[in-house]
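Novice: Attaching a predicted model along with its sequence, questions to come.
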Amino acid sequence: MHILDFTDRKALITGAASGIGAAGARLLANGGAATLILTDRDADALDAFDPGCSVVRIAGDVADPGHWDEVAPHLDGLDHAIVNAGIAAGGAIGETGFAEWRRVLGTNLDGAFLTLSTALPLMREGGSVVLTASVSGIKAEPGTAAYGCSKAGLIHLARVAAKEAAPRRIRVNAIAPGGVDTPIWDQTPFFRDLVAEHGGARTAALDAMAAMATPLGRYASADEIAAQVGFLLSDMAATITGAVLVSDGGYSL
């Protein structure tokens, strides 16, 4: 038996076509999940992704209420959800336009709210949810206002949801990774500059950042974070709710 047993479960994953979302989908499929409802705004990547079990793919923007009108009919009897869709951004407060601020909070926080407000009423008693937050929502750094505030809000959203869902024995937790090797880095100008400084070597740029910022001297893989998400979703975490698992290699120490 797979150590994380999701036999015959139904799960929703947002931001499912790459990174932590895709790794989470594969982990659930390997654990015996019967059906995965996968959403991502990259329709081509979503269509190409095969986690290895029965899948419903619905491309769209998690910040669009109309997208959830399309997803909701597939969620009845839901067991689990990984609320993972997110975008990155960087820039000092005085250099960040309001449109950029709203773009980041729209996906990262509004999208999480819409996910929960749609999924929780349709989830079975005893279900579980994990929201992908970030250590940026805990530790302040220059240039992270929009992203960090979106993730801090997401952490508190998870806590409120945990209290609201507890009477139905639904658990809601968050994970706050530090550096993780996912495509989200490629959205940020500072990382693209760092890659250029390393002659176009993306891995070398990630290793350089990890060596400078993380006591353990390494970043996580998407599969490592997905395994931790899987634990929080699983029956092994049956008494854990409203928690934030910080998985940052010691960055926040």
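Specialist: Yes, it's here.

Novice: from here on, contacts and neighbour counts on C-alpha atoms
Specialist: Will do.

Novice: got the residue ranges for the strands in this structure?
Specialist: Taking DSSP state E, the strands of the chain run over residues 10-14, 35-40, 54-59, 78-83, 123-132, 171-177, 180-181, 220-221, 244-247.

Novice: With distance to Val160 and mean neighbour count added, can I get the ones you listed in CSV?
Specialist: Compiled in CSV, those are given as follows (distance: least, Cα to Cα, whole Å; neighbours: other Cα atoms under 10 Å):
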stretch, distance to Val160, mean neighbour count
strand 10-14, 20, 27
strand 35-40, 24, 24
strand 54-59, 27, 18
strand 78-83, 15, 26
strand 123-132, 12, 24
strand 171-177, 9, 27
strand 180-181, 26, 20
strand 220-221, 28, 16
strand 244-247, 12, 20
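
Novice: Which one of these lies nearest to Val104?
Specialist: With Cα to Cα as the criterion, Val104 lies closest to strand 123-132 of the strands of the chain, at 14.5 Å.

Novice: quick check: angle from the closest one to strand 171-177?
Specialist: Between strand 123-132 and strand 171-177, the angle comes out at 10 degrees (axes from the mean of the first three to the mean of the last three Cα atoms, to 10 degrees).

Novice: still on that earlier bit, any chance of TSV for the strands of the chain, columns distance to Gly230?
Specialist: TSV is the format used below for these (distance: least, Cα to Cα, whole Å):
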stretch	distance to Gly230
strand 10-14	11
strand 35-40	14
strand 54-59	18
strand 78-83	9
strand 123-132	9
strand 171-177	11
strand 180-181	16
strand 220-221	14
strand 244-247	12
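
Novice: Quick one: closest of the ones you listed to Ala152.
Specialist: Ala152 lies closest to strand 171-177 among the strands of the chain, at 9.7 Å (Cα to Cα).

Novice: List the contacts of the closest one.
Specialist: Applying Cα atoms under 8 Å, 6 or more residues apart in numbering, the contact partners of strand 171-177 are 126-135, 137, 155, 158-159, 161-162, 165, 225, 229, 232, 238, 240-248.

Novice: Helices along this protein, start to end?
Specialist: Taking DSSP state H, the helices of the chain run over residues 19-30, 43-48, 65-71, 98-105, 111-119, 145-165, 189-197, 202-213, 222-233.

Novice: tell me which strands and helices the fifth one is in contact with?
Specialist: Spelled out, it's helix 111-119. The helices and strands touching helix 111-119, judged by 3 or more Cα pairs under 8 Å, 6 or more residues apart in numbering; DSSP states H and E, are helix 65-71, strand 78-83, helix 145-165.

Novice: Second structure for comparison follows:
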Amino acid sequence: MTTDTARFENKTALITGGASGMGFAVARRLLDEGARVVLTGRDQARLDAAADRLAAGDRVLTVRQDASDIPGTQTLADRIRDHHGSLDVLFANAGVASFQPAAEVTEDEFDRVVGTNLKGVFFTVQRALPLLGVGSSVVINASWTAHRGLPNGSLYSATKAAVQSLARTLAAELGPRGIRVNTVSPGYIDTPMYRQEVDPATEAAVTAQIAARRIGTAEDVAEVVAFLASDRAAYVNGQDLLVDGGLVAAVPAAL
């Protein structure tokens, strides 16, 4: 991995769900390249621990906020305005997993997952819009499951397909304002959420589906998010970039 220490200098990035996993890796990457970051999460203790690990002093602002708390998205925007004045990068990363047969999905579970993965994303972006100016970038975390059917993933996959569509329409709507909107679709990435959902005993079978023959890392995703958020991607808009080691597009050769 190579970094450009000045690529995000004097820029402010909001990363939802930034206390661990992909959000944390993106925060570390953008900080390494000069950014100021705002991290959100539901647990202040975990946010404080993340800030300590990042060791970037006052370039890290933590805000306890549940992405499904819609009034809280305005409070978050107000905090950013008061602290930084504006925003250059938004990585809408906060999300929840949900995998069960469609016949077993309850209305409460539907509301929980859609409330975070779609509604929360929509209103986080909406409330951030007054802070975003010409040249700013929005990156939404989607998923490979929006590209390929996954048994027991109907609810989760539907929300990820929805944010891919949202990104395309927002790219069209916000393009005249100089704001780019893209999605990144990770495959199997070694994060705390992955470890909760994939039994270690089945990991070999999962890895066998991936052309790269390995589970991805949060840093793999951070590399792509940093590109999409930067001026190097100035002509990339309304796109979805798969970071999946070939899981969707390639059938691995037999070993």
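Specialist: Everything's here; your move. Everything numeric here is computed off the predicted structure, so don't read it as measured data.

Novice: And the TM-score, once the two are fitted together?
Specialist: The TM-score (TM-score structural alignment, normalised by the length of the first structure) is 0.90; 239 aligned residues with a Cα RMSD of 1.6 Å.

Novice: how about the helices of the first structure in a markdown table, adding distance to Val180 of the first structure?
Specialist: Output for the helices of the first structure, formatted as a markdown table (distance: least, Cα to Cα, whole Å):
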| stretch | distance to Val180 of the first structure |
| --- | --- |
| helix 19-30 | 9 |
| helix 43-48 | 20 |
| helix 65-71 | 28 |
| helix 98-105 | 19 |
| helix 111-119 | 20 |
| helix 145-165 | 15 |
| helix 189-197 | 13 |
| helix 202-213 | 9 |
| helix 222-233 | 6 |
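
Novice: Of these, flag the one that's most buried.
Specialist: Per-stretch averages of neighbours, counted by mean count of other Cα atoms under 10 Å, single out helix 19-30 among those, with a mean of 25.

Novice: Aligned against the first structure, show me the partner of Arg168 of the second structure.
Specialist: Per TM-score structural alignment, the equivalent position to Arg168 of the second structure in the first structure is Arg159.

Novice: Pull up the gap between its match and Ala133 of the first structure, please.
Specialist: As judged by Cα to Cα, to the nearest Å, Arg159 of the first structure and Ala133 of the first structure stand 12 Å apart.

Novice: rewinding a little: which residue comes closest to the match of Arg168 of the second structure once chain neighbours are left out?
Specialist: Gly242 (4.6 Å; Cα to Cα, 6 or more residues apart in numbering).

Novice: In this structure that neighbour contacts Ala165, no?
Specialist: No. Counting by Cα atoms under 8 Å, Gly242 of the first structure does not reach Ala165; the two are 10.2 Å apart.

Novice: re the thing from before, doesn't Ile240 make contact with the match of Arg168 of the second structure?
Specialist: No. If you go by Cα under 8 Å, Arg159 of the first structure and Ile240 don't touch, sitting 11.6 Å apart.

Novice: For stretch 128-135 of the first structure, give the aligned segment of the second structure as residue numbers.
Specialist: Under TM-score structural alignment, the match for stretch 128-135 of the first structure is residues 137-144.

Novice: Spit out the contact partners of the aligned residue in the first structure for Thr16 of the second structure.
Specialist: Using TM-score structural alignment, the partner of Thr16 of the second structure in the first structure is Thr14. For Thr14 of the first structure, the contacting residues are Gly21, Leu38, Thr39, Asp40, Val62, Ile82, Val83, Asn84, Ala85, by Cα under 8 Å, 6+ apart.

Novice: which residues touch the counterpart of the third one in the second structure?
Specialist: Residue mapping for Thr39 of the first structure onto the second structure gives Thr40, with TM-score structural alignment as the criterion. With Cα under 8 Å, 6+ apart as the criterion, the residues that contact Thr40 of the second structure are Leu14, Ile15, Thr16, Gly17, Gly18, Ala19, Leu47, Thr62, Val63, Arg64, Gln65, Asp66.

Novice: Surely the first one touches Val89?
Specialist: Yes. Applying Cα under 8 Å as the test, Leu14 of the second structure and Val89 come out as touching, 6.2 Å apart.

Novice: Spit out the residues that contact these two alike.
Specialist: With Cα under 8 Å, 6+ apart as the test, Leu14 of the second structure and Val89 reach no residue in common.

Novice: Let me see the contact set for the spatially most central residue of the first structure.
Specialist: For the first structure, the residue sitting closest to the mean C-alpha position, by Cα atoms, centre = their mean, is Asn84 at 2.4 Å. By Cα under 8 Å, 6+ apart, the residues touching Asn84 of the first structure are Ile13, Thr14, Gly15, Ala16, Ile20, Gly21, Leu131, Thr132.

Novice: returning to what we had before: using JSON lines, please lay out the helices and strands packed on helix 111-119 of the first structure together with distance to Glu95 of the first structure.
Specialist: Converted to JSON lines, those look like this (distance: least, Cα to Cα, whole Å):
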{"stretch": "helix 65-71", "distance to Glu95 of the first structure": "30"}
{"stretch": "strand 78-83", "distance to Glu95 of the first structure": "29"}
{"stretch": "helix 145-165", "distance to Glu95 of the first structure": "11"}
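
Novice: Find me whatever residue is spatially closest to Gly245 of the second structure, sequence neighbours aside.
Specialist: Take Gly245 of the second structure and drop its neighbours on the chain: the residue closest to it by Cα to Cα, 6+ apart is Ala212, 4.9 Å away.

Novice: how many other residues sit next to the residue nearest to Arg159 of the first structure?
Specialist: Neighbour count for Gly242 of the first structure, taken as other Cα atoms under 10 Å: 20.

Novice: ok, now the one 10 residues further on?
Specialist: Here the number of neighbours of Ser252 of the first structure (other Cα under 10 Å) works out to 16.

Novice: ok, the alignment partner in the second structure of it to Glu219 of the second structure distance?
Specialist: When the second structure is aligned by TM-score structural alignment, Ser252 of the first structure is paired with Val248. The gap separating Val248 of the second structure from Glu219 of the second structure is 20 Å, by Cα to Cα.

Novice: Also Val63 of the second structure?
Specialist: 23 Å.

Novice: Also Ala13 of the second structure?
Specialist: Using Cα to Cα, Ala13 of the second structure is found at 17 Å from Glu219 of the second structure.

Novice: same deal with Ile210 of the second structure?
Specialist: For Ile210 of the second structure, the distance to Glu219 of the second structure - Cα to Cα - is 18 Å.

Novice: got it, and His84 of the second structure?
Specialist: 26 Å.

Novice: Over to Pro200 of the second structure?
Specialist: For Pro200 of the second structure, the distance to Glu219 of the second structure - Cα to Cα - is 21 Å.

Novice: what range in the first structure matches stretch 67-75 of the second structure?
Specialist: Residues 62-70 of the first structure are matched to stretch 67-75 of the second structure when aligned by TM-score structural alignment.
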